[in-house]
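Undergrad: I'll drop the sequence and a predicted model, then ask my questions.
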Amino acid sequence: MSKAYLILADGSFFEGNSIGAEGKTIGETVFTTGMTGYVETLTDPSYFGQIVTQTFPLIGNYGVQPEDFESKKSWVRGYIVRELCDGPSNFRCQGDLDSFLKAQNIVGICGIDTRKLTKILREAGVMNGMIISGQEAEKIGIKKADDGSCQLVSEAILKEIKEYKIENAVESVQSLCKEKGGDFKGQRPLGEGVAENAEGACSEGETSPVKFSVCLFDFGAKANIERELEKRGCKVTVLPYDATAQDVIELNPDGIMLSNGPGDPAENVSIIEEIRKLCQSKIPIFGICLGHQMLALARGAKTSKLKYGHRGGNHPVKDLESGRVYITSQNHGYAVESDTIPAYAKLSFVNANDNTCEGLTYTDIPAFSVQFHPEACGGPHDTNFLFDRFIAMMQEK
């Protein structure tokens, strides 16, 4: 393996080995605590613009399974692991992780102290970073201090890192469809390999007879949202991020699903305005992650960026009605500010670690939303029942 380097905006420096493609990449450096599901992480559009650090020390041990992809490609800007397994073993394995990263042109680094890196991000907050390897690494002029204890990089490099900004995130990850009204089926780049009853997929089994029609807004939707709806007898029509409220109303659906996606929710001004109009239609609405945040913004709440976000498959949330705590999968850097929630909404879930808003139920319209992922693949599935709640809402309507 050739050498690779990770440089953070605060000057922190890590030397390791190159994995994936060689070159240079800059992104927002974040960490995720998932022990499994790295394939889903790499193909989740919500990670657009981010360099992802896996805190679990060994990644790649079960290889790559295309039927588990959450979208057509990988959206991460870079990838960081402690140890990369180069000899995966699993009956569903169709390739190793390093080959996948190369094929997707993802620049990565392994062999660094990911615990130290995670501590930096927890204490200082997420920050921009650069992974550089190969010929690009030879150009930046890394120097060691006189005592050999640290490395120095030029101010020009640090300036380049600091200036990076995630922009046009939702528009950039049209992962499910390209045309208004486009059907998700047949547009999966892997064809039948990502079918609802694909061997080993999260939502195994046949889909139910069609009972409801649902419009799924694609803000960077994960494939398993559509699978979970179809499994419950929903005919799903996938709409692009720029579909209008009138487009939806003309389709006369039984329900509306607002998907997950990347970036700052408040930047999507035109989308939020269309959601505001849809709320007046009284069509049942279910929002997940970015969809939850933009629905809240449409109803008058505010959002703000978290210090280091919530990413991984072990985040506890408390159901304020039952008092029960669920373990959830999460991937977000922004949250709805609880003290800005309007009178016609009630807090339904809170994060058990930091008490941030994890769910809202609206009392004046048939709508609810959650910050976490009830469709999580590869788990946990504790909150999968929320899809049943959505079905019941449509049935009642």
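TA: Nice, I can see it.

Undergrad: Only C-alpha atoms from now on, for both contacts and neighbour counts.
TA: Noted.

Undergrad: quick one, helices of this structure?
TA: 38-42, 97-103, 114-124, 134-139, 155-162, 169-172, 223-231, 245-251, 269-279, 290-298, 385-396 (DSSP state H).

Undergrad: Spell out for me which residue occupies the centre of this protein.
TA: S46 (3.0 Å; C-alpha atoms, centre = their mean).

Undergrad: Make sure it is actually in contact with P265.
TA: No - taking contacts as C-alpha atoms under 8 Å, S46 lies outside contact range of P265: 11.6 Å.

Undergrad: quick revisit: which one of the helices of the chain is the most hemmed in?
TA: Highest mean neighbour count among the helices of the chain (mean count of other C-alpha atoms under 10 Å): helix 290-298, with a mean of 28.

Undergrad: re earlier: next up, the contacts around the residue nearest to the centre of the chain.
TA: Applying C-alpha atoms under 8 Å, 6 or more residues apart in numbering to S46 gives the contacts W75, G220, N260, G261, P262, G263, N331, H332.

Undergrad: From R276, how far out is the first one?
TA: I take that to be W75. From W75 across to R276, the span is 29 Å (C-alpha to C-alpha, to the nearest Å).

Undergrad: So what's the residue count around the nearest residue to S89 once chain neighbours are set aside?
TA: With sequence-adjacent residues excluded and distances taken as C-alpha to C-alpha, 6 or more residues apart in numbering, S89 is closest to Y62, at 5.2 Å. The number of residues packed near Y62 is 23, by other C-alpha atoms under 10 Å.

Undergrad: With M130 instead?
TA: Neighbours of M130 (other C-alpha under 10 Å): 26.

Undergrad: Pull the contacting residues for it.
TA: Y5, L6, I7, L8, K24, T25, I26, G27, I161.

Undergrad: Does the last one touch A9 like I think?
TA: Yes - assessed by C-alpha under 8 Å, I161 is found in contact with A9 at 5.9 Å.

Undergrad: what touches both of those two?
TA: N128, G129.

Undergrad: here's the one I want to compare it with:
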Amino acid sequence: MKYQTRKPALILLADGTIFHGKAVGGKNGSAFGEVCFNTGMTGYQEIFTDPSYFGQLMVTTNAHIGNYGTTKDEVESDSIKIAGLICRNFSYHYSRAEADASLEEFLNDNNLLAISDVDTRALVSYIRDNGAMNAVITTEVDKLEDLKKRLSEVPNMNGLELASKVSTKEPYFYGDENASYKISALDIGIKKNILRNLAERDCYIKVFPYNASFEDMKAFNPDGYFLSNGPGDPEPLTEAIETTKQIIASGKPLFGICLGHQVLALANGISTYKMHHGHRGINHPILNLVVGKGEITSQNHGFAINREEAEAHAEVEITHLHLNDHTAAGIRLKDKPVFSVQYHPEASPGPHDSRYLFDDFVAHIKNSK
């Protein structure tokens, strides 16, 4: 039985704390990154392939991972983006008819190190108390001193630019070229389901690299612009921030999600900061201040915008608040068709409470024509 023959493994946190587990499958070695956790009870394949998680060791709080296998339709990018997986119970067998492979096969195909049999409740509690930090997961359990040295050399997520690691290298098109609306999208870690949602709303999208200039994006003659989600600290994205300033000045509709929300804030002089342990899950409560309704949302971010600065900004209005910690979760410009949210309205696998935001974006485009 695989369960009986799996190698011992461990998690070494930057502060020296150790949690023990066992290697999943035959993959050996070590993987470094920032350790964080996601509370979603489903959607693990979407999480693992989301570019926003690039460079992170993902702890899944759901007790069973892999039980419904994987399919080619449930990916958010062309490969796994997390640095490693940490879970409680790993399912080598799956029971969903639609699945085309096991999670073990999916991880092996992507050469990802995973460990299971970890006390994830204790680990998540530790992260909540002490904050997200760098860590290493490893089967090299007899090389602790070397691992500590290597771990100390891993850069901190604060100040780390990662969009360039996941962005497209060349522009590409998505959707029907005969669609009613054209969108120029800045890829700083874009998810496929965002493109699907735009295409479903009669949009033809040209996706540009993270460092595209406004002139590049303008040359497509778009009806609107989009700033995507993505990984890392938003502050080093100076080119994207400058491009955003020029998009705003153009007067065209602009919609930003997650990292794009933070870039929009920075383009308006609102600072960002690294959160203690971030928001990652599919059950985060949001209050839409414009209509007074609540939304259950999908979130995955480790940075946020400064709420006090947003409230004091004469040209900015806060439109959404996170109800757990009252961080600013959405903003819009008062005199332009420009808005953004910190969470994921395209939410794959769900919830879908916030998909109206794509409709709002298209409505802005229609009104601007």
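TA: Arrived safely. Note that the structure is predicted; figures quoted are calculated from it, not measured.

Undergrad: got the helices of the first structure as a markdown table, with distance to P342 of the first structure columns?
TA: Converted to a markdown table, the helices of the first structure look like this (distance: least, C-alpha to C-alpha, whole Å):
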| stretch | distance to P342 of the first structure |
| --- | --- |
| helix 38-42 | 33 |
| helix 97-103 | 44 |
| helix 114-124 | 31 |
| helix 134-139 | 51 |
| helix 155-162 | 36 |
| helix 169-172 | 26 |
| helix 223-231 | 28 |
| helix 245-251 | 22 |
| helix 269-279 | 14 |
| helix 290-298 | 9 |
| helix 385-396 | 22 |
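
Undergrad: right, and the ones you listed - which one's nearest D319 of the first structure?
TA: helix 385-396 (11.9 Å; C-alpha to C-alpha).

Undergrad: so the closest one aligns onto which residues of the second structure?
TA: Mapped onto the second structure using TM-score structural alignment, helix 385-396 of the first structure spans residues 356-367.

Undergrad: Mind reading off the mean deviation between the matching stretch and the first structure?
TA: Once the two are superposed, stretch 356-367 of the second structure sits an average of 0.4 Å from its aligned residues in the first structure (mean C-alpha distance after the TM-score superposition for the first structure).

Undergrad: what sits up against that stretch?
TA: Residues contacting stretch 356-367 of the second structure (C-alpha under 8 Å, 6+ apart): Y181, N197, L198, R201, D223, G224, K252, P253, L254, F255, P337, P345.

Undergrad: now for A31 of the second structure: what does it line up with in the first structure?
TA: Checking TM-score structural alignment: A31 of the second structure goes with T25.

Undergrad: who's in contact with its match?
TA: T25 of the first structure touches R77, G78, V107, M130, I131, I132, counting by C-alpha under 8 Å, 6+ apart.

Undergrad: mind checking what the second one lines up with in the second structure?
TA: Spelled out, that is G78 of the first structure. In the second structure, G78 of the first structure lands on G84 (TM-score structural alignment).

Undergrad: how near is that match to G25 of the second structure?
TA: G84 of the second structure is 13 Å from G25 of the second structure, by C-alpha to C-alpha.

Undergrad: Could you do K7 of the second structure as well?
TA: Look at K7 of the second structure and G25 of the second structure: by C-alpha to C-alpha, they are 9 Å apart.

Undergrad: Distance to L386 of the first structure added to the contacts of T25 of the first structure, as CSV?
TA: Putting those into CSV (distance: C-alpha to C-alpha, whole Å) gives the following:
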residue, distance to L386 of the first structure
R77, 32
G78, 33
V107, 37
M130, 39
I131, 39
I132, 42
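
Undergrad: How about the contacts made by D254 of the first structure?
TA: Applying C-alpha under 8 Å, 6+ apart to D254 of the first structure gives the contacts F212, S213, V214, I283, P284, M394, K397.

Undergrad: Same list (those residues) but as CSV, adding distance to P316 of the first structure.
TA: Putting these into CSV (distance: C-alpha to C-alpha, whole Å) gives the following:
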residue, distance to P316 of the first structure
F212, 32
S213, 32
V214, 29
I283, 30
P284, 27
M394, 28
K397, 31
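
Undergrad: filter the residues you listed to the buried ones?
TA: Neighbour-count burial (16 or more other C-alpha atoms under 10 Å) is assigned, among the contacts of D254 of the first structure, to F212, S213, V214, I283, P284, M394.

Undergrad: How about K180 of the first structure: what's its closest non-neighbour residue?
TA: Sequence neighbours aside, L239 is the residue nearest to K180 of the first structure in space, at 5.3 Å (criterion: C-alpha to C-alpha, 6+ apart).

Undergrad: Residue in the second structure paired with that neighbour?
TA: L239 of the first structure maps onto F208 in the second structure, by TM-score structural alignment.

Undergrad: That match reaches I190, doesn't it?
TA: No - using C-alpha under 8 Å, F208 of the second structure is not in contact with I190; the gap is 10.2 Å.

Undergrad: Which one's more surrounded, the two?
TA: Higher neighbour count among F208 of the second structure and I190: I190, with 29 against 22, using other C-alpha under 10 Å.

Undergrad: so what corresponds to the more buried one in the first structure?
TA: Counting by TM-score structural alignment, the partner of I190 of the second structure is A221.

Undergrad: before we move on, back to that, any shared contact partners between S46 and P265 of the first structure?
TA: Joint contacts of S46 of the first structure and P265 (C-alpha under 8 Å, 6+ apart) do not exist.

Undergrad: contacting residues around the equivalent of E235 of the second structure over in the first structure?
TA: Counting by TM-score structural alignment, E235 of the second structure lines up with A266 in the first structure. Contact partners of A266 of the first structure, counting by C-alpha under 8 Å, 6+ apart, are M294, L297, T303.

Undergrad: Next one: the nearest residue in space to N178 of the second structure that is not next to it in sequence from F214 of the second structure, what distance?
TA: Of all residues not flanking N178 of the second structure in the chain, Y204 sits nearest, at 7.5 Å (C-alpha to C-alpha, 6+ apart). Distance of Y204 of the second structure to F214 of the second structure, computed by C-alpha to C-alpha: 18 Å.

Undergrad: go on, L254 of the second structure?
TA: For L254 of the second structure, the distance to F214 of the second structure - C-alpha to C-alpha - is 13 Å.
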